[in-house]
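Engineer: Pasting the sequence and the predicted coordinates here, then a few questions.
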Amino acid sequence: MDKKNLTIGVVLLLAALASMYFSAKNASQHTPPPPAVQPPAAPVATGDGNVTPAPAAMPAYADTAARPTTPEITALVTDKAEGTVDHLVNSFVELRLTNHGGGISEVALRKFAETLDVDGKPAEQRVTLNRPRINPVLAFVGLPGLDEQTAFEVVSRSAKEIVYRAVYENRLEVTRRYFLPDGSEPGTDPYQLRHETTFRNLTDQTLPLPRFALSLGTAAPISSTVYGQQVTSGYSDGKDQHFIEHTKLQGGGFLSFIGMGSREPLPSITTPANITWASVSNQFFTTILTPDTPGTTLITRRVPLPAFADAPNRPASGLSTETVFDVQPLPPHGEVRLGMDLYVGPKEYRRLANGDIFKADQDKVMNFGFFRFFSQILLTLMTWVHGWMYSLSPAWAWGWAIVITTLILKIVFLPLTLAASRSAKRMQKIQPEMQALREKFKDNPQKMQQATMELFKRHRVNPMGGCIPILVTIPFFFGFFVMLRSAAELRFESFLWASDLASPDTVARIFGLPLNIMPLLMGATMIIQMRLTPMPSADNAQAKIFKLMPWIFTLFCYNFSCALALYSAVNGIFTIGQQLVINRMKDPVEPAPAAAPETKSGRPVKNVTPRKKR
């Protein structure tokens, strides 16, 4: 590693850390501007020759996101504004529906606790999605007369189904049907409901329907320590998936700090696209809307939220997402039905990857990114190990799954690691000879390079041997990191002293600072590894950087999830034991004898040294 590349690497690392810091720090608030006013309709001639005023045209959807004004505070809906609340319940979810707009005010996930109690056990309160919120889920947005300000009536109700109805100015009848399966029927999932909105023309004239949007609700961060990258909206266009991170609407960040970016937050982002499914998610839970007919636009809004109790001076915010639809005009007494599936539940890859139920790549909502392939392999392997360990240790099954998955990876890559370690030992042995070559050919770089390569060849040293295992394992490390930070399966799962593998394993606070054991153990293993591993000679600057790396890495990962620190610690402990064994092993490959010197004619000089007498 030369000084130039080392400097560039350090600068990029500091820039990334600064960007995350300033992105989290620069939070602000906004409100979408009021909807545009629709001009009055022109008179219409009737069949008897008289001219009568036409009914007022339905107000068109106002795409206010494309024309943001000065950001203001968005008003959150309170429980007092809900109207009549109805419930659809199965063993996994409880839908709380409101007659105001005929939407879903919030969704309680019955299998997931909101918090841990003082004993580190899951509390009674359940995780509730779309709380707080600015709109009910599946409410009409920007459509006065049919939005959440309109009271719908219930026309039918059963244990699994409810139907709402409203009539707009005696011209348009809107019915909204919700069906929640229990998950036992083939091709259904207990977290996914079926919704249908039907528009029926009650007049004798063709009725154009305005462009409208349906809300997916609001996603909020799960804690004050969550970075904005983990709160996202997203969509699929049928081929690729795209995600809008919370930080894109915050403003600020590292570029603004150095004067190259804006500090002002964006009220919203409008994305025209073919929307085959849309989502709004936080770290562990998601809402996915999959319409039968694709939408035309995705609108993502930033929503200010109440501050967390442990960070009262730090502004909090989430994301609200809307999908825009275009519907053809209704013929006289005709109707059109807009059907869709709505998933509201955990981000569980194994569940969402079930192609018999989720047929539009909804598992991509996990947002594993560039390392998706490795994350999917590791999560599948870890889930399989968990199923095997659950019968042996139910309480710590996920912790053991991480440990065993890590050991499996280490064993798979053991041949590469052994080869790299042997190469490093040989490299260390030839350092005196390499130093002698540098002194001998210091004025002739070409000769020095040629002599060095001959030295490597004679001692069976691969100069790239130490890099190959690192290059191979880095994708798996980042795949593990991305997977562990968003796997809902790990939330509130305990292991050893940690009560939640998805959070830092804080055991105490000293002067207000958290004491996290697992990252400290990880850092200790890195320091021991560095002392045991043979390293080629380096100048003082590089040696100091190498010594600081375990401390920097420990500090960087100190507040990451316990699961990631556990993976790194187990990886380090295995590597320490492996290195101790390698250091005691003799190199089976002896260096080849040096080539005999040659005469000017190119023939080797004959060795005429007399034999010693016995």
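Structural biologist: Everything's here; your move. Because the structure is predicted, anything quoted here is derived from the model rather than measured.
Engineer: use CA for all of it now, contacts and neighbours both
Structural biologist: Will do.
Engineer: In the stretch 201-350 of the chain, mark out all the helices, start to finish.
Structural biologist: Assigned by DSSP state H, counting those that start in this stretch, the stretch 201-350 of the chain shows helices spanning 247-250, 254-257, 349-352.
Engineer: Could you count how many residues lie near Ile474?
Structural biologist: If you count neighbours by other C-alpha atoms under 10 Å, Ile474 ends up with 11.
Engineer: Now whichever strand or helix holds it: buried residues?
Structural biologist: Assigned by DSSP states H and E, Ile474 belongs to helix 467-486. By neighbour count with 16 or more other C-alpha atoms under 10 Å, helix 467-486 contains the buried residues 469, 475-486.
Engineer: Asp86: which of those residues is nearest?
Structural biologist: Ser486 (31.6 Å; C-alpha to C-alpha).
Engineer: rewinding a little: and the two most separated of the buried residues of helix 467-486?
Structural biologist: Greatest spacing in these, by C-alpha to C-alpha: Pro469 and Ser486 (26.6 Å).
Engineer: Give me the buried stretch members for the helix or strand just after the helix holding Ile474, please.
Structural biologist: Using DSSP H and E, the next helix or strand after helix 467-486 towards the C-terminus is strand 506-510. Neighbour-count burial for strand 506-510 flags Thr506 (criterion: 16+ other C-alpha under 10 Å).
Engineer: Show me how far strand 506-510 is from its chain's centre.
Structural biologist: Remark: strand 506-510 is offset 27 Å from the chain centroid, using C-alpha atoms, centre = their mean, to the nearest Å.
Engineer: so what does it touch, helix or strand wise?
Structural biologist: On a contact count with 3 or more C-alpha pairs under 8 Å, 6 or more residues apart in numbering; DSSP states H and E, strand 506-510 meets strand 513-516.
Engineer: Quick check: the residue nearest to Gln229 when sequence neighbours are not counted vs Ser279, distance?
Structural biologist: Spatial nearest neighbour of Gln229, excluding adjacent residues (C-alpha to C-alpha, 6 or more residues apart in numbering): Glu245 at 5.2 Å. Applying C-alpha to C-alpha, to the nearest Å, the value for Glu245 to Ser279 is 12 Å.
Engineer: More neighbours: the two, which one.
Structural biologist: Using other C-alpha under 10 Å, the more surrounded residue of Glu245 and Ser279 is Ser279, with 28 against 19.
Engineer: Use this one as the comparison:
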Amino acid sequence: MDRTAWIVVALCVVGLVVWEIYLVKQTPPRPAPVGVAPGQSSPTTTPAILVPSPTPVAEATPSSGESAPSFAEKIETLRNSDVELRLTNRGGGIKEAVLLKQVAEKGQSVILNSDKSAPIGALIEQPSSPTLAEFTASPESDSAVRFESTTPEQVVIRKKFFFEKSPENKDNYVIEMDVDLENRGDKPYQSGGYFVALGSAAPIHPKDYPSYTRLVWCIDGRAKGIDVGWFGSSSGFLGVGQRVARPYYQENIA
């Protein structure tokens, strides 16, 4: 080859090396622990995606302690031919969603969300130091489960998880959540806002690039999503696009 060809090959090799270094640096940081009762927290978990209410609260300092749950965890199951939902009384949400027809490593089913992170659908006041209250579960039928909890301010939180009724098989993956709030106290209740946990993301295969692990959601029929590389710090490319690590992602849906 002539000199020009060798220069092109050398530039390609350098570009590949730089790209691999860039991908390695896209590792997400350790997220805040998820608590199970006020003043307590569970072991460190994977990054969670949180969607705030119209007026999100200020960030608090994460708790670093670890403690056992103050109440026994109870699991309720909803299932159709494609998805099995494991709902927990810790926060009243979806602990895991098992995709029965999707295969991961070693022939196991693909599982969405981590059993150590905030349940999908949990209402959280402080995403940097979340706590999960105890809910009472009431299976309504084979396709619906209700949860109820009362806050110290006498605000009753009711949730209902159920599969959407549809003749289309593709809608078997659609799960609906209804939330009702009732103030039973003798004073008006004021809140600085809350966040709704949408779950965590984890690699399906051991050698997946960080950019392959992502969470996608829909707001008003429009799909949005981010990969876990968004959370990690980055030195950028040739000094351009530098950023520090980000502990959580929030999306305002107001």
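Structural biologist: That came in fine, so what should we check first? Quantities reported herein were computed from a predicted structural model and do not represent experimental measurements.
Engineer: TM-score of the superposed pair?
Structural biologist: Comparison of the two superposed chains (TM-score structural alignment, normalised by the length of the second structure) gives a TM-score of 0.70, and 232 aligned residues with a C-alpha RMSD of 4.3 Å.
Engineer: if we can go back for a sec, can you tell which of the helices of the stretch 201-350 of the first structure is closest to Asp86 of the first structure?
Structural biologist: Among the helices of the stretch 201-350 of the first structure, the nearest to Asp86 of the first structure by C-alpha to C-alpha is helix 349-352 (27.6 Å).
Engineer: moving C-terminal of that closest one, what's the next helix or strand?
Structural biologist: From helix 349-352 of the first structure, the next helix or strand downstream (DSSP H and E) is helix 372-389.
Engineer: what's the matching range in the second structure for that following helix?
Structural biologist: On the basis of TM-score structural alignment, helix 372-389 of the first structure is assigned to no residues in the second structure.
Engineer: quick check, distance from that helix to the centre of its chain.
Structural biologist: Distance of helix 372-389 of the first structure from the chain centroid (C-alpha atoms, centre = their mean) equals 17 Å.
Engineer: what residues are up against Phe481 of the first structure?
Structural biologist: Neighbouring residues of Phe481 of the first structure by C-alpha atoms under 8 Å, 6 or more residues apart in numbering: Leu564.
Engineer: Pro28 of the second structure and Asp227 touch, don't they?
Structural biologist: No - Pro28 of the second structure is not in contact with Asp227 according to C-alpha atoms under 8 Å; the separation is 9.6 Å.
Engineer: just to revisit the earlier point, how about the residue nearest to Gln229 of the first structure, what's its partner in the second structure?
Structural biologist: Aligning on TM-score structural alignment places Glu245 of the first structure opposite Asp227 in the second structure.
Engineer: how close does that match sit to Lys25 of the second structure?
Structural biologist: Applying C-alpha to C-alpha, the value for Asp227 of the second structure to Lys25 of the second structure is 14 Å.
Engineer: Over to Pro69 of the second structure?
Structural biologist: To Lys25 of the second structure, Pro69 of the second structure is 35 Å away according to C-alpha to C-alpha.
Engineer: cool, Thr77 of the second structure as well?
Structural biologist: Remark: distance between Thr77 of the second structure and Lys25 of the second structure (C-alpha to C-alpha) = 39 Å.
Engineer: the strands in the second structure, which residues?
Structural biologist: With strands called from DSSP state E, the second structure shows them at 48-52, 75-79, 83-88, 93-103, 109-112, 123-124, 136-141, 144-150, 155-163, 175-183, 195-200, 214-219, 222-227, 249-250.
Engineer: Which one of those strands lies nearest to Val18 of the second structure?
Structural biologist: That would be, of the strands of the second structure and by C-alpha to C-alpha, strand 222-227, which comes in at 20.1 Å.
Engineer: Nearest to Gly103 of the first structure, out of the helices of the stretch 201-350 of the first structure?
Structural biologist: Relative to Gly103 of the first structure, the nearest member of the helices of the stretch 201-350 of the first structure by C-alpha to C-alpha is helix 349-352, separated by 24.1 Å.
Engineer: In that closest one, which residues are buried?
Structural biologist: 349, 352.
Engineer: again, but for stretch 89-99 of the first structure
Structural biologist: In stretch 89-99 of the first structure, counting by 16+ other C-alpha under 10 Å, buried: 89-90, 92-99.
Engineer: just these now: which is nearest Leu437 of the first structure?
Structural biologist: Taking C-alpha to C-alpha as the measure, Leu437 of the first structure lies nearest Phe92 of the buried residues of stretch 89-99 of the first structure, at 71.1 Å.
Engineer: Could you measure from the closest one over to Gly187 of the first structure?
Structural biologist: Taking C-alpha to C-alpha, one finds Phe92 of the first structure at 16 Å from Gly187 of the first structure.
Engineer: Please apply the same query to Lys425 of the first structure.
Structural biologist: When distance is defined by C-alpha to C-alpha, Lys425 of the first structure is 58 Å away from Gly187 of the first structure.
Engineer: higher neighbour count, the two?
Structural biologist: Neighbour tally, Lys425 of the first structure and Gly187, criterion other C-alpha under 10 Å: the higher count belongs to Lys425, 19 against 11.
Engineer: So which bit of the second structure is the host helix or strand of that one matched to?
Structural biologist: In this assignment (DSSP H and E), Lys425 of the first structure forms part of helix 414-429. Mapping helix 414-429 of the first structure onto the second structure (TM-score structural alignment) gives no aligned residues.
Engineer: That helix packs against which elements?
Structural biologist: helix 467-486, helix 562-584.
Engineer: Run the chain-centre distance for the first one.
Structural biologist: Which is helix 467-486 of the first structure. Centre-to-centre, helix 467-486 of the first structure and its host chain are 15 Å apart (C-alpha atoms, centre = their mean).
Engineer: Which part of the second structure matches it?
Structural biologist: Helix 467-486 of the first structure corresponds to no residues in the second structure, going by TM-score structural alignment.
Engineer: Can you give me the distance of the counterpart of Asn99 of the first structure in the second structure to Lys159 of the second structure?
Structural biologist: If you follow Asn99 of the first structure across to the second structure using TM-score structural alignment, you land on Asn89. Asn89 of the second structure is 11 Å from Lys159 of the second structure, where distance means C-alpha to C-alpha.
Engineer: which residues do those two both contact?
Structural biologist: Residues touching both Asn89 of the second structure and Lys159 (C-alpha under 8 Å, 6+ apart): Phe147.
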